[in-house]
Structure formats: structure tokens, C-alpha cells
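**Q** The sequence and its predicted three-dimensional model are supplied below.
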Amino acid sequence: MIHKEFLPLQEKVEMYFKVDFKTRFNIFANAFMKKYNVPNKYCWCTICKVSTLDEDRFAFIRRYQTTLSSTPYYERIIYDRKGEVIEAQMLDDETKGDLKIAEKCVYQAKGDNVIYETFLYKNPGWKSWIRTKMHSWGVDTMNGLLEKEKEIFRKKKEEVLAAKNKMLAKKEEFTQKNKEELRHKKEELVQSVKALTKFKRRED
């Protein structure tokens, strides 16, 4: 299931959404991975399986149980660090056990932004307004997670900068101390040479 390539339920896209997140891919990816870490009374999520696809990609399966459905559904996440893209495939087994992609979300880096596109291959029917609302909620949730992730990134950056400045200060202090020690030793050596020269003159 991890390595298998799935096809959409149909070629026609029934619904399409597109959002531009104003954030870098690394921050977005961290927030995305934490998306379901926060308890949700409407949805329960567990990780079924994780696998490495190649040196740049790994995949895992999320299992969802929601209040909107009596049966769980599955999502395969493929993370490509080299291409800076995350693909989430909602799988459907309505075609006699042959899993197909009912919905696909693609998060692609574009400059300093991330383009989020959603493709629905299964007609939601009268639930289309619910699906639109759910998409809006998902975007709001993601924006909230991104703000938290940016704050974490900012604090980490400040900690690293503070540690770097502290290290540089210690290095400067150490260098200054060494300079002082060298200066004192030089002065002592000069005094010793002068004393030795004076002593030799007396002997002569």
C-alpha cells in the first residue's frame, strides 16, 4: 500500500481548491506533520505505516475516524524533500476493494511560498457545501499551525544567535586574556634581558 501507485477514481476533477501560503516550505512541512497532534473531538487520527520510498522520499498512512462517517478512511502522505513537495492522497475502496484516489492535496514550494492545491475526483453531491466549509476550516487550522511554527522557528533562531554571541564573547575574552598574558611575558622577558645586560656590563 505504501509503495503502490494509485489512480484517481476518474479523470474528471469534480472540485478544485487553491491556496497560497506565505511561508517557506521547511516551516510548512514541520507544521503539516504536526497537524493532527492536537486532539480533535471530531476526528481521530493514527499512523498505520511508515516507509522509505527512496533516498529523497518517505511515505506514511494516516487512518481517520470522523464523526461524519461510520467507517474509517485512509490517507497516504508522500513527502519529497528534494522536490519540496508533499502529496496527500485520500483513498477510496468503493470500486470492489481496488483502492483509488478520491481526493488529492498537493503542497508545492514556489519561491518563499507554498502552493496548496486540492483535487476532488469523487463528486460530493449535496455535501459539496460541507466540503467547501471543511476546506476553509483546514486552511484556517493550517494558518494557525504555521503561526505557531514560525514562533518556534523565531525562538530557536534567537537561541542559536544568543549561543553564537556567547561563544564569540568567550572567544574574545580568551583571546584578550592570552594577549594580556603574552604582554606580561614579553615585559618579563625584556626586564630579564635588561637585567642580564646590566649584569654583564658590571662584570666587564
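**A** Structure received.
**Q** make it CA atoms for all contacts and neighbour counts henceforth
**A** Fine.
**Q** biggest helix in the protein, by residue count?
**A** Ranked by residue count and defined by DSSP state H, the top helix of the chain is helix 128-203.
**Q** Centre-most residue in this protein?
**A** N30 (2.6 Å; CA atoms, centre = their mean).
**Q** coming back round to it: and the longest helix of the chain, what does it pack onto?
**A** Counting contacts by 3 or more CA pairs under 8 Å, 6 or more residues apart in numbering; DSSP states H and E, the secondary-structure elements packed against helix 128-203 are helix 25-33.
**Q** can I assume Y116 is in contact with K110?
**A** No - proximity of Y116 to K110 does not meet the contact threshold set by CA atoms under 8 Å, at 10.2 Å.
**Q** anything in contact with each of the two?
**A** Counting by CA atoms under 8 Å, 6 or more residues apart in numbering, Y116 and K110 have no common neighbour.
**Q** quick one, which of those two is more surrounded?
**A** Neighbours were tallied for Y116 and for K110 using other CA atoms under 10 Å; the higher tally belongs to Y116 (19 against 16).
**Q** Identify the residues contacting the more buried one.
**A** Under the criterion of CA under 8 Å, 6+ apart, the contact partners of Y116 comprise K18, V19, D20, F21, C105, V106, Y107, Q108.
**Q** ok, and the most crowded of those?
**A** If you rank the contacts of Y116 by neighbour count (other CA under 10 Å), Y107 sits at the top with 24 neighbours.
**Q** want to compare, so here's the second one:
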Amino acid sequence: MRSRLVENEDSFAARRRSKRATWLVETFPDLAQMSIIDLGGRVETWARAVVRPKHVHVVNLEAPPPEIPDWAEVDYGDACALPPTISHRRYDLVFSNSVLEHVGGHERRVRFAESVHLLSDAHWVQTPYRYFPIEPHWIAPGMQFLPVRFRTLVARRWPLAHSPAKTHEAAIQQVLWTELVDRSQMRHYFPQSQIRVERLATLPKSLIAVLGSP
């Protein structure tokens, strides 16, 4: 069921991601000529993109892939505390997709936003909307509104989870590192940005802070 909903190339979520990618290209029509930094992303996402930027710098807390194409570079790093070798650089665009909700609380989200503003005058920062009725990581109705104890139970037992936690400690780690935000928070972190709303059946599904589009 999960693969049909979110993981297969022809899944519902894949179609939504494709639509969002088209929106990105329409917003930044010069994307193919741009140098971008992707905070928290992956090279393979851009390898599959309909329009690939001229240069992509991926910064992530995951280990770099064994092979990196010549149009990309990958660094292990914390987007909320970038080393000078990255923070002193400038890019045409900062991109981030479904990362803000995982950085670890309000103070860390402030640091993340500071990194975004430091690196470029243009950005596209997407995050799931807190009040959409389905929690997107577990595909569980209303899970984000439950107390931590019950969210932890869902993280261990819900059949549509991406990778169900095998222990209580692993489950609570997943839960505590996933904190969805609302529009007021996004406006606070990105006060100069346009906050776009991605909708599903008229309901806000995700929020995108956009700055620097023509």
C-alpha cells in the first residue's frame, strides 16, 4: 500500500513531486544555468530531474554516495551550522525539500533559515504543512496531533511507515525529530519570502518559502 501511495515512480506522491518540480522550473526558468545548494537533499533526486541545474552542491548528514557526477558535489554537513568552507560561498539558489521539519526544534529552524539567507538571495524551501489531516512521514491520519507516547506507538506499529522502528528508543527518536510547522512559523523564519501553498483537494498540504523569482 505504501509503495502505491508514495514510493513507486507512478505513485500518487511521485506525481505530486513531479508537479512540484514543474512549479520550481516555472518559478526559476533559468534553473538549468544556475548553481544551487541543496540543504538536506540527495544527488539522485537531481539526476532524475526534468531540468537539472548547471551545478548542484548537496549538503547532508548522510554519508556521500560512492560515485558523484561531474555536475555535483557532496559534503557531509549540518545545514544549521555550516562550516566556513560552505557558509562563505554564494549560490544562485538555495533549495530544500522536506528538511525543515527534521532539524530539531525552533532554535535549530532559526539557524537553518539563517543559513538559507546567508547562501543566496534566492531560495525555495518546502516543508509539509502541520494541519494537513494526514501525517506525511507515516501516512497516518492525525498522528502529528497525538501526545508523544501515542506517536511513538504509531511509529512502531503503523503498517504504512517507511521503516517501522523496531525498538521504543528508535521510535521516539523518529517522533521527536519530526516536527511539522504551520504558516505563521514559516512567515517567521522567512519574513521576506512569498509563502506558497501546495494544496490537495483544496486542503493545504505543504508550504514553500520562495524568494528571488522573476
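**A** Everything's here; your move. In this text, all values refer to a predicted model and were calculated from it rather than measured experimentally.
**Q** Please state their TM-score.
**A** After superposition, the two chains reach a TM-score (TM-score structural alignment, normalised by the length of structure 1) of 0.25; 87 aligned residues with a CA RMSD of 5.6 Å.
**Q** Would you map the helices across structure 2?
**A** With DSSP H as the definition, structure 2 shows helices at residue ranges 2, 12-27, 43-47, 84-87, 106-119, 148-157, 168-176, 183-189.
**Q** Looking at the contacts of Y116 of structure 1, which is nearest H184 of structure 1?
**A** Ranking the contacts of Y116 of structure 1 by separation from H184 of structure 1, with CA to CA as the measure, puts F21 on top at 60.8 Å.
**Q** Excluding sequence neighbours, find me the nearest residue to that closest one.
**A** Distances taken as CA to CA, 6 or more residues apart in numbering place V114 nearest to F21 of structure 1, at 5.1 Å, with adjacent residues excluded.
**Q** What helix or strand is that neighbour located in?
**A** Take DSSP states H and E as the rule and V114 of structure 1 turns out to sit in strand 113-120.
**Q** same question, E87 of structure 1
**A** E87 of structure 1 belongs to strand 85-92, assigned by DSSP H and E.
**Q** which residues touch that strand?
**A** For strand 85-92 of structure 1, the surrounding residues in contact (CA under 8 Å, 6+ apart) are 29, 73-80, 99-109.
**Q** try it again with 6 Å
**A** Strand 85-92 of structure 1 is touched from outside by 74-79, 99-108, with contacts defined as CA atoms under 6 Å, 6 or more residues apart in numbering.
**Q** how big is the angle separating it from helix 25-33?
**A** Using axes from the mean of the first three to the mean of the last three CA atoms, to 10 degrees, the inter-axis angle of strand 85-92 of structure 1 relative to helix 25-33 is 30 degrees.
**Q** Can you name the element that comes right after strand 85-92 of structure 1?
**A** Toward the C-terminus from strand 85-92 of structure 1 - assigned by DSSP H and E - lies strand 100-110.
**Q** ok now that next one, how far from the chain's centre?
**A** Per CA atoms, centre = their mean, to the nearest Å, the displacement of strand 100-110 of structure 1 from the mean C-alpha position of its chain is 17 Å.
**Q** Also stretch 57-76 of structure 1?
**A** Averaging C-alpha positions (CA atoms, centre = their mean) puts stretch 57-76 of structure 1 21 Å from its chain's average.
**Q** End to end on it, go ahead and measure it.
**A** End-to-end distance for stretch 57-76 of structure 1, by CA to CA, to the nearest Å: 13 Å.
**Q** Over to stretch 47-59 of structure 2?
**A** Across stretch 47-59 of structure 2, the straight-line distance between its terminal residues is 16 Å, by CA to CA.
**Q** circling back: looking at the contacts of Y116 of structure 1, spot the one nearest L161 of structure 1.
**A** Relative to L161 of structure 1, and with distances defined as CA to CA, the nearest of the contacts of Y116 of structure 1 is F21, at 27.0 Å.
**Q** quick one: the closest one from K110 of structure 1, how far?
**A** Distance from F21 of structure 1 to K110 of structure 1, counting by CA to CA: 10 Å.
**Q** what is in contact with the two at once?
**A** With contacts taken as CA under 6 Å, 6+ apart, not a single residue reaches both F21 of structure 1 and K110.
**Q** returning to what we had before: neighbours of the residue nearest to F21 of structure 1, just the number please.
**A** Each residue near V114 of structure 1 was counted by other CA under 10 Å, and the total is 24.
**Q** K18 is in contact with that one, correct?
**A** No - between V114 of structure 1 and K18 there is no contact under CA atoms under 6 Å: 10.6 Å.
**Q** The closest residue to I208 of structure 2 other than its chain neighbours - how many residues pack around it?
**A** Beyond its immediate neighbours in the sequence, the residue positioned closest to I208 of structure 2 (CA to CA, 6+ apart) is Q126, lying 4.2 Å away. Q126 of structure 2 has 24 neighbours, counted by other CA under 10 Å.
**Q** No further queries at this time; thank you.
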